[in-house]
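>>> have a look; sequence and predicted model below, questions after that.
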Amino acid sequence: MGLRRHILRVLPFAGALAFLGFAASAQAETTLNICYINHPVQVANVAILEKWAAKQGIKLNKTVASYAVYLPKTTQMLTSGASDQCDIIWNNDDWGQDLAPYLEPLDDVPDALNVEKGQLEPFHNADGKTTAVSMTTTAGILFYRTDLIPEAELPKTWDDLVKISQKLQSEKKVKWGYVGGMSYTNTFFSFWWTLWNNGCDIYAPAYERDNNKLAAEGWKPMIDSACQLQTAEFWWDALNDKKISPPGMTTYSRDEANAIFQAGDAAFTVADTTFLGTFNNPDKSSVAGKVGIASFPVGPMNKGVRTWIDVWGWSIPKTIPDDRKAAAKKLLGAMLGDADGQIEQWNQTGGPPPNTKVWPTLEKNDAGWRKLYGILFTADHVHDAYYFRSWATVHKMYSDTLIRAMKGSRQDIAQTLKASVDMIHNGATAN
């Protein structure tokens, strides 16, 4: 669940490579370069790959980039046809379709297709082949302080969330009731989880991701709908009236929000399950051992909980030499076949194992897994992205609109939302 792309000016390719250190190493042995970001679940999965690389006689060079520069540099690398920079790259459902034409089909990697149904479509190429194998499932979940909120009293609705938050704040047990990322690319942890749990979405029909069906409906924006207005008003109130969230939260990324939660200053947050290990790590969190997971509270216009569930994966550029492709596929296959390594990844991070064949073992032996599975995988789902080329632009338009609404007066929210209808419509039809 996810990290999302920025719309950034792409630096000259040579400079990008120098900055990231994407340099091929001239080695007699088989050498593979893996490029990713410093995220807990990616680090954990790379550790599995390193273990198997050693067994397979592969030298694995690791290039870690910041999220802000990762996508533009990777995109330029792929579109330029460069073949010596990255043999294995992190891939995300947000941009999977954009990169698919430049990536090797991976259906022939053992266990590559053992994922939850519907999770690999964002990575399909024109032939319907997947261009990614999973490293984990990303999904947002409600985190809460188990020392402050009994499980039986967890919020079921937005109103519950507000009341519990205000009570804990009035008792001086926390500074804030809820904290979550709200800035562009962190929209999931505030605006979107509530949007999806209020019967709403960016385009109608809600929760549809088939471009043909969305086109048949005229790419109709829902940003001026009643469910969107209600969602925006909820957050305006949370920031400005009920004051359960920091007034500066409109600028927060997940990092700022996570830090506040880990410091013990908030009762609730929403983040990807892959941060469960960090939240409960005593070296990184003052609330370690006091963090639980729960279903999303629902809005007035929704009847049931809806979660977002998507794959983060590894991909292989088409243009690398065949011997490196074969070595990279063998390495990814070994990771997918390593049940013990995947269970350790789950234990360390809260990131579900990439191979669903491993899940029954956790179901049998791990109460924490059973709880997470019951929250995430038995609820209704939504993909967190749309799959057209200008989606990132639309995401930015949406985020900017909602931030403007938060900073203006409450009575102006409806007009602020309505003013973006044509822009969001045109953002989809421009493809």
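Yep, it's here.
>>> only C-alpha atoms from now on, for both contacts and neighbour counts.
Will do.
>>> please report the distance of L60 from A53.
7 Å (CA to CA, to the nearest Å).
>>> the two: which has the busier surroundings?
Comparing L60 with A53 by other CA atoms under 10 Å, the one with more neighbours is A53, at 23 against 19.
>>> next up, the contacts around that one.
Residues near A53 by CA atoms under 8 Å, 6 or more residues apart in numbering: 59-60, 331.
>>> helices - which of the residues you listed land there?
L331 (DSSP state H).
>>> want to throw the contacts of A53 into a markdown table with distance to A259?
What follows is these, written out as a markdown table (distance: CA to CA, whole Å):
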| residue | distance to A259 |
| --- | --- |
| K59 | 35 |
| L60 | 32 |
| L331 | 35 |
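>>> the structure to be compared is supplied as follows:
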Amino acid sequence: MLDIKWIRENAAALDDALAKRRAEPLSQSLIALDERRRAILLSLQDMQSRRNAASKEIGAAMAQKNSELAEKLKAEVADLKDTMPAVEEESRRIEAELSDVLSRIPNVPLDDVPVGADEAANVVTRIVGAKPTWNHKPLEHFEIGEALGLLDFEGAARIAGSRFTIVKGQLARLERALGQFMLDLHTQEHGYVEIQPPLLVRDEAMYGTGQLPKFADDLFRTTDERWLIPTAEVPLTNMVREQILEGEKLPLRFTALTPCFRSEAGSAGRDTRGMLRQHQFNKVELVSITDADTSIDEHERMTACAEEVLKRLGLHYRVMTLSTGDMGFGARKTYDLEVWLPGQDTYREISSCSVCGDFQARRMNARYRTKEEKGTKFVHTLNGSGVAIGRALIAVIENYLNEDGSVTVPDVLVPYMGGQRRIEKAA
């Protein structure tokens, strides 16, 4: 959430940021609403002050046996008591309206983010590795997995409907191996603390990271009005909500391997075959909580941590800087890692790493203080995939396909596979 004080002082900057995000200017309407809110608050304060003063004057008038003045003052106090509830209600209404509008405004992009309407304006930042070359024909992951007898889409549909997959046997173990490898890498070498967070969260947690109210249709809600997490970013980031942290202990770095649940409401007809876009998938998430001065450097570090996963798996990928029109709601800048999928003959996103500034912290009321400075500041938050496990499984299957239809296990995963080096057709 943006600071209304900042908006008042930087109206043109807000409208320019919204224009970059293909949104209408809002500064003048927001400032007008805020002025109305402030005027009502001032009026309410004046009424409260006058009521208190008049109450004291009644006592003085009665002490002086000036009954006429005392009755007049009593009538004034009674009138104020009758009037104030309506003013208080109007104050709450305006406050709620302003909060609702602010909660739906996207974050302000950093100056170096490319400006554009959509993904066509994304910029290739770097390319790592080379595309594999084979004598045999590349296949898509669902063709490979079904031929091996280890991916079952029809069975999953009978149980749960579309956009679910049953992963079997050696491929199920490979998926588990990918997750364990990523957790070990991030905790043992990158300094992240492993967390096992709740998979169900309250409205406040979804609001804190920006999923609510704008993106409710993309989420799954339970009958007891909790939400299934769309990503572990939600519980991990909210671990610092409503807290004041010691600045000297920052950054905090968390990682978690969890299932994620998304309704994919806006993706009808996209990636309907295979397991690229699912209602349920596993992902290793990275979250950092930093101070205001180090979040940009932390963004580069986090992206490098995610890249290391792909490097050790021997996968070709590229890093994209997302344009203002393709960037997420809460992000100030985002890098996408796009892995090469030979079967599709294209790059597909496998990780997205974003720096959010204090945007989420304002929604969570998460602050920090230092010994050198008075007062508190909002923390800065970052999140990234380290990486999406299902998509990593897809990438391994397609990039390590052999001519006989088997799949070679990447060297880094062999210890997690009990020494197994090849995945072959199920007996």
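Okay, I see it. Fair warning: this is a prediction, and the values are worked out from it, not measured in the lab.
>>> TM between them?
Once superposed, chain against chain, the TM-score is 0.23 (TM-score structural alignment, normalised by the length of the second structure); 165 aligned residues with a CA RMSD of 7.0 Å.
>>> quick check, nearest of the contacts of A53 of the first structure to A266 of the first structure?
L60 (40.2 Å; CA to CA).
>>> what about the residue nearest to the closest one when sequence neighbours are not counted, is that helix, strand or coil?
In space, not counting the residues next to it along the chain, L60 of the first structure is nearest to L32; the distance is 5.0 Å by CA to CA, 6 or more residues apart in numbering. In three-state terms, and counting by DSSP: H, G, I helix; E, B strand; the rest coil, L32 of the first structure is strand.
>>> and W308 of the first structure, by the same measure?
strand.
>>> that one against T194, yeah?
No: between W308 of the first structure and T194 there is no contact under CA atoms under 8 Å: 11.3 Å.
>>> what about those two, which has more around it?
Neighbour count, other CA under 10 Å: between W308 of the first structure and T194, T194 has more, with 27 against 24.
>>> check the gap between that one and L229 of the first structure for me.
For T194 of the first structure, the distance to L229 of the first structure - CA to CA - is 12 Å.
>>> what is the neighbour count of N240 of the first structure?
Neighbours around N240 of the first structure, by other CA under 10 Å: 16.
>>> sorry, slip of the keys, the one I care about is S49 of the second structure.
Number of residues near S49 of the second structure (other CA under 10 Å) recorded here: 12.
>>> just the helices in the stretch 201-350 of the first structure please.
In the stretch 201-350 of the first structure, the helices defined using DSSP state H, counting those that start in this stretch lie at 211-216, 226-240, 254-262, 276-279, 322-337, 339-349.
>>> if we can go back for a sec, quick check: the residue nearest to L60 of the first structure touching D323?
No: counting by CA under 8 Å, L32 of the first structure stays clear of D323, with 10.4 Å between them.
>>> tell me which helix or strand the residue lying closest to R8 of the second structure once chain neighbours are set aside sits in.
Leaving out its chain neighbours, the residue that sits closest to R8 of the second structure by CA to CA, 6+ apart is I31, at 6.2 Å. Taking DSSP states H and E as the definition, I31 of the second structure sits inside helix 27-63.
>>> same for that helix, what does it pack against?
Packing partners of helix 27-63 of the second structure (3 or more CA pairs under 8 Å, 6 or more residues apart in numbering; DSSP states H and E): helix 4-9, helix 11-20, helix 67-103.
>>> mind putting the ones you listed in CSV, mean neighbour count and distance to R253 of the second structure included?
Listed next are those as CSV, based on neighbours: other CA atoms under 10 Å; distance: least, CA to CA, whole Å:
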stretch, mean neighbour count, distance to R253 of the second structure
helix 4-9, 14, 29
helix 11-20, 18, 29
helix 67-103, 15, 26
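>>> ok, which of the ones you listed comes nearest C305 of the second structure?
Among these, the nearest to C305 of the second structure by CA to CA is helix 11-20 (29.3 Å).
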